[in-house]
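[1] A predicted structure for the sequence below; I have some questions about it.
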Amino acid sequence: MKFNKVFETGKIRNMELPNRLVVSAMSSHLGNDDGTPNEQVIRYLEAKAEGGWGLVFTEDLGVTEDAGSDPIVGSLWNDAQIPSWKECVSRVHAAGGKIGAQIYHAGRERKLDAYESHPVAPSAIKEPAMNYIPRALTVEEIHDLVKAFGQCARRVKECGFDCVEIHGAHGYLVNQFLSPFSNKRTDAYGGTLMNRMRFALEIVEEVRRVVGEDYPIIFRMNICDHVEGGLEVPESIVMAKVLEEAGVDALHCSQGMFASKETIIPPSFISAMKYAEDVATVKASVQIPVIAVGRYIDIHMAETMLRDGKADYIAMARASLADPDLPKKAKEGRADDIIQCIGCDQGCTGETAAGNPVNCLANPHTCKETVYDLSKVEHPKKVFVAGSGVSGLSAAYGAAERGHHVTVFEADSEIGGQWIAAAMPPGKTDYNAWIYNHRRLLEEYNAEIRLNTPLTKEIVEAEKPDAVILATGSVPLVLPIPGLDNTKFVKSAIDVLRGRTSYGKNVVVVGGGMTGADTSVFLAVQGCNVTMIEMAPDIIGDAVSQVRACLLQHLKKYNVEIHRGTKLMKVEEGAVYAEKKGETVVFSDVDMVVNAMGVRSYNPLEEELADCGCKVVVVGDALKTKNGYRNIREGYDAGNQI
């Protein structure tokens, strides 16, 4: 496919853009404590400009001192912050990019203890994802916030940003006023559609007054809140028309609130381009440019949306994390070299939710522009890597890109390890792209892969590598429970997902973590009657919130019977015995039990190689079991620093 539409120039008011690809705002947790950008933030944004994106947005910038969803996000609420952001804008411009600032107030979607003030909202109604009730704003406070948005926009323009975007989506304060889900006011700011729009329209009016007629104003809006009683598409179309007449220069069409976060940051379970028709409906209703967002992970998807006239610009936020050079590669005819976002949400929102800087499972360089030394080593080493799971392949890549001579040893007939099984359940096929990307990267750096060849002490002694990285992974955990070691009746989740065993009609899955849930859905889709038992009081506690929400929906959809707080006691052929609240629970007529109770480290070589005379490093599950992102990061770090 030719990318003619993607690389058409565009214009939003007087802002000329080199193409139709946009990086929407993402919380990064990279900046300084005072909300200003540091070198890491600037390099992160510069990388996207250098990669050829048409327009790059900052993360959401708070308009008041306590506007952020947490204190780590950026802000531009006082003039003292202008010089730092001005330097950031200058650097992005020098790199050939255009940059916009998104301004916002989180309202009731913030941590309770983030600031000394109590969270505010249109009404004193709890956000389902939060554990507190916000305070309803007074009319005077609403007026003050309108002015705060205006003053923040003034600073945005003074910094030299190319445009300003008002964040009116994702359940933040402006969206809270717009949505009947959160706005229950009885005054001029609630009730009717136009009253609910009043706050947003006053902000648009004030921002326009401050920045002038020629400065581009973009409004990010929800087309659908995806919550009961929230905004739906028909009403949002009306809002789009009103915002257009109010002087907004472009609409950035999104969806979802914290209570439906899986629609804001859709994981792989949500089909790509899921919301394309919604944005197309808005596009057909207005004359101003429309930006589409919502799991556009492939340049071909962007081109198709633009060709079909469903949007004017395509925002690809997480795709830009996976590959900041996506536009440049596509323009150079190297689309196959693009590192694809796989929708895991582990390195991006999974990390920021834990208070860590944003990263990317698919690309270890992301947000590490000031961290890693990527220069070629003066004296390349001979490096052996045992295992080609995610930590092993990452380690091999980290070492090979620095010029070391790398050989990967894999006991199986294909690379990927347990990641192959991770890609088997419905909605996770994109995970295979990670293996494909690393296969290509290792080919590029001339790394050798020996399949059907486990690394042994004898090989190390014969070939004398300078360093060995052990990434032999993990094996299923088999607890000392009667009958659990009956391999004819009890199968591991890995074996089930890899197609190494047939499965009966009635299945009990033991373990309610992400692996257990994935396997349960996999079997249910295959027509099995699935029962899941979990000792803990709840299930899927090891998953990112968006992934967990989708898995819960799938388990319900496919009628998986879930028993929480249920401890496995004994397994017999045809029956499973458990205990719940001190009572014995018996599951009869069982054809198969699946052990999804976790894994344990598998590291048989470390002790054997203790006297081998070379450096030995253990990474991934072989060192300590952990999620895919952390295994990948640990492996890459070891390879880069070997």
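    In hand now; what should we look at? Numbers count the residues shown, from 1 in each chain.

[2] contacts and neighbour counts: CA atoms only from here.
    Will do.

[3] Work out for me the element residue 441 sits within.
    Following DSSP states H and E, one finds residue 441 within helix 432-444.

[4] And that helix, how far out from the chain middle?
    20 Å (Cα atoms, centre = their mean, to the nearest Å).

[5] Tell me which residues of that helix come out buried.
    Across helix 432-444, burial judged by 16 or more other Cα atoms under 10 Å covers 432, 433, 434, 435, 437, 438, 439, 441, 442.

[6] Stretch 142-158 too?
    For stretch 142-158, burial by neighbour count (16+ other Cα under 10 Å) applies to 142, 145-157.

[7] count of residues packed around residue 358?
    Residue 358 has 23 neighbours, counted by other Cα atoms under 10 Å.

[8] Just confirm it contacts residue 31, I think it does.
    No: if you go by Cα atoms under 8 Å, residue 358 and residue 31 don't touch, sitting 10.9 Å apart.

[9] ok so, going back, sitting in helices, which of the buried residues of stretch 142-158 do you find?
    The helices, defined by DSSP state H, take in 142, 145-157 from those.

[10] what two of those are the furthest from one another?
    Pairwise distances across these (Cα to Cα) peak at 23.0 Å, for the pair 142 and 157.

[11] Please enumerate the helices of the stretch 501-642 of the chain.
    For the stretch 501-642 of the chain, helices defined by DSSP state H, counting those that start in this stretch occupy the ranges 514-525, 545-557, 628-641.

[12] Between these, which one is closest to residue 266.
    Closest approach to residue 266 among these (Cα to Cα): helix 545-557, 7.0 Å.

[13] what sits against residue 327?
    Shown in contact with residue 327 (Cα atoms under 8 Å, 6 or more residues apart in numbering): 21, 51, 52, 53.

[14] wait, is the third one part of a strand?
    In other words, residue 52. No: applying DSSP: H, G, I helix; E, B strand; the rest coil, one finds residue 52 to be coil, outside a strand.

[15] Residue 364 is in contact with residue 629, correct?
    No: here residue 629 lies out of contact with residue 364, judged by Cα under 8 Å, at a distance of 9.4 Å.

[16] for the residue of the chain most remote from its centre, what are its contacts?
    Taking Cα atoms, centre = their mean, the residue of the chain most remote from its mean C-alpha position is residue 462, at 44.0 Å. With contacts defined as Cα under 8 Å, 6+ apart, residue 462 has no neighbours.

[17] any idea which helix or strand comes after whichever helix or strand it is part of?
    Assigning secondary structure by DSSP H and E places residue 462 in helix 457-463. Counting by DSSP H and E, the next helix or strand C-terminal to helix 457-463 is strand 467-470.

[18] Use this one as the comparison:
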Amino acid sequence: MTAAALQPFKLAGLTLHNRIVKAATFEGRTPGGEPGPELAAFHARFAKGGTALTTVSYCAVSPDARTFEDQLYLHEGVFGGIKALAEAVHAEGGAVSGQLAHCGGFKRNTPVEARRPLGPSGGINQYGLLSGVPLSGAMGKEDFARVVRQYGESAHLLRRAGFDALEIHMGHGYLLSQFLSPASNRRTDEYGGSLPNRMRFPLQVLAAVRAVVGDDFPILCKINLADGFDGGMTLDDCVQACRLLEQGGIDAIELSGGYVSRTPMYLFGGGGSPLPAMIRAEASSLHRLMLRLGGGKLFPSLPYRDLYFLEQARRVRDAVQVPLVYLGGASSAAHIETALAAGFDLVALGRALLYDPDLCRRLASEPEYQSGCTHCNGCVASMALPGGTRCTYNV
């Protein structure tokens, strides 16, 4: 690993022992929403391999914030499990972050707290069409207050459990991303229209979380550089949003892209299509049929590019002073060196760490190290299989 990547980095009151972050990738290890030893072992393994900060994916802020039932949601009943997870990561010398998330109007299962999932604007809920939840509704003023409170309560629970940081998910087409994207936010009140208006609710969430965790506790957010389709959030929007996040007191921003319901391959930077494996893993015959009929448009095989978000992310780097986390196609010592030399403070890895959890230790002793990840994206489908998310190539 380069000398720069081996250097500690201070993020608010947390000192990371190097510059490498395990990006949030849904683990598939919370059946019924319950965290257990398998989830703890999954994250402890990255810490053992030298990763400085591992991110627990999709910690839903309420039962209704899940896209499907087998996702973790934060409440007192899971406190023991998430505390054990934090202790397992710490025992291996790492730090752990929890990704606070809400699905908004994109949900597969019947809602718990409402008759239909709620987002910035009503419309078709593509994910729930075959599950009895075909429509989404628009949030009202009482919904804003409730959801903001849920983010704060969830942040408090994670901090009490011993987590070292939090990541607020503002990307990939989930609730806060739905507010940021003009394609899904068609409101005409103070929460819609201009980018500052579309940022109003995400900034309220950030303020509520900050009020709970204090100034010394790191809050990161994940945000799209672009949604990847016409009419969606653009790079110019992202630059403006990151300036507002900086003003709002965010500690670091992780830059990503793509919209799960429309442009998932944009997030992956191309590579092999996970569609055949997704069809095999899908339990519902109706959903298997729909994947066969229409999945090719969402999940085409595309040429893969190393460091595929770098040029877009540089635009944000030039616009803000806040620490930035580079994510997207870094899988070698040279890639990490390039991202850090471009001014990014941390580098997040997903598929490369799934392929080799010891990547950080290898980088320290093998300066020419190149991950063997082929970007086949088989790991995307594995989240629905017994055993959870894993590399399906390096087995």
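    Thanks, I have it. Keep in mind the model is a prediction, meaning the values are calculated, not measured.

[19] before we move on, back to that, how about the residue farthest from the centre of structure 1, what's its partner in structure 2?
    The criterion is TM-score structural alignment: under it, residue 462 of structure 1 has no aligned partner in structure 2.

[20] quick one: residue 462 of structure 1 from residue 617 of structure 1, how far?
    For residue 462 of structure 1, the distance to residue 617 of structure 1 (Cα to Cα, to the nearest Å) stands at 19 Å.

[21] Excluding sequence neighbours, find me the nearest residue to the counterpart of residue 383 of structure 2 in structure 1.
    Aligning on TM-score structural alignment places residue 383 of structure 2 opposite residue 352 in structure 1. Nearest residue to residue 352 of structure 1, sequence neighbours excluded (Cα to Cα, 6 or more residues apart in numbering): residue 358, at 5.5 Å.

[22] May I ask which helix or strand encompasses whatever residue of structure 2 lines up with residue 244 of structure 1?
    Alignment note: residue 244 of structure 1 maps to residue 246 in structure 2; criterion TM-score structural alignment. In the assignment (DSSP H and E), residue 246 of structure 2 maps to helix 235-247.

[23] Superposed on structure 1, what's the mean shift for the helix or strand following that helix?
    Using DSSP H and E, the helix or strand that follows helix 235-247 of structure 2 towards the C-terminus is strand 252-256. Strand 252-256 of structure 2 differs from its equivalent in structure 1 by a mean of 0.6 Å after superposition (mean Cα distance after the TM-score superposition for structure 1).

[24] Just give me how far strand 252-256 of structure 2 sits from the chain centre.
    Strand 252-256 of structure 2 has its C-alpha centroid displaced from the chain centroid by 10 Å (Cα atoms, centre = their mean).

[25] and the next element down the chain from that strand?
    Moving toward the C-terminus from strand 252-256 of structure 2, the next helix or strand (DSSP H and E) is helix 264-268.

[26] just to revisit the earlier point, okay, the residue nearest to residue 352 of structure 1 and residue 318 of structure 1: tell me how far apart.
    10 Å.

[27] what do the two both touch?
    The contact sets of residue 358 of structure 1 and residue 318 overlap at residue 348 (Cα under 8 Å, 6+ apart).

[28] Just say helix, strand or coil for residue 6 of structure 1.
    Classification of residue 6 of structure 1 by three-state DSSP places it in coil.

[29] if I read this right, it contacts residue 302, doesn't it?
    Yes: taking Cα under 8 Å as the definition, residue 6 of structure 1 is a contact partner of residue 302 at 6.8 Å.

[30] Looking at those two, which one has more neighbours?
    More crowded of residue 6 of structure 1 and residue 302, by other Cα under 10 Å: residue 6, with 28 against 24.

[31] residues in contact with that one?
    By Cα under 8 Å, 6+ apart, residue 6 of structure 1 lies in contact with 19, 20, 21, 302, 303, 306.

[32] go with 10 Å
    18-21, 54, 299-307, 312-314, 327, 330-331 (Cα atoms under 10 Å, 6 or more residues apart in numbering).

[33] what do you get for residue 95 of structure 2?
    With contacts defined as Cα under 10 Å, 6+ apart, residue 95 of structure 2 is in contact with 14-17, 21, 43-44, 47, 51-55, 86-89, 162-165.

[34] Per the alignment, it pairs with which residue of structure 1?
    Applying TM-score structural alignment, one finds that residue 95 of structure 2 aligns to residue 98 in structure 1.

[35] Pull up the gap between that match and residue 221 of structure 1, please.
    22 Å.

[36] quick one, helices of the stretch 251-395 of structure 2?
    Listed in chain order, the helices of the stretch 251-395 of structure 2 (DSSP H, counting those that start in this stretch) span 264-268, 275-281, 285-298, 310-319, 333-341, 351-355, 359-365, 378-382.

[37] got those as JSON lines, with distance to residue 196 of structure 2 columns?
    Below are the helices of the stretch 251-395 of structure 2 laid out as JSON lines (distance: least, Cα to Cα, whole Å):
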{"stretch": "helix 264-268", "distance to residue 196 of structure 2": "25"}
{"stretch": "helix 275-281", "distance to residue 196 of structure 2": "37"}
{"stretch": "helix 285-298", "distance to residue 196 of structure 2": "30"}
{"stretch": "helix 310-319", "distance to residue 196 of structure 2": "16"}
{"stretch": "helix 333-341", "distance to residue 196 of structure 2": "29"}
{"stretch": "helix 351-355", "distance to residue 196 of structure 2": "34"}
{"stretch": "helix 359-365", "distance to residue 196 of structure 2": "39"}
{"stretch": "helix 378-382", "distance to residue 196 of structure 2": "34"}
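
[38] looking at these, which is closest to residue 171 of structure 2?
    Minimum separation from residue 171 of structure 2 across the helices of the stretch 251-395 of structure 2 (Cα to Cα) falls at helix 264-268, 10.2 Å.

[39] mean shift between the closest one and structure 1?
    Helix 264-268 of structure 2 sits 1.3 Å off on average (mean Cα distance after the TM-score superposition for structure 1).

[40] How much space separates the spatially most central residue of structure 1 from residue 361 of structure 1?
    Centroid-nearest residue in structure 1: residue 345, 2.9 Å away (criterion: Cα atoms, centre = their mean). Distance from residue 345 of structure 1 to residue 361 of structure 1, counting by Cα to Cα: 8 Å.
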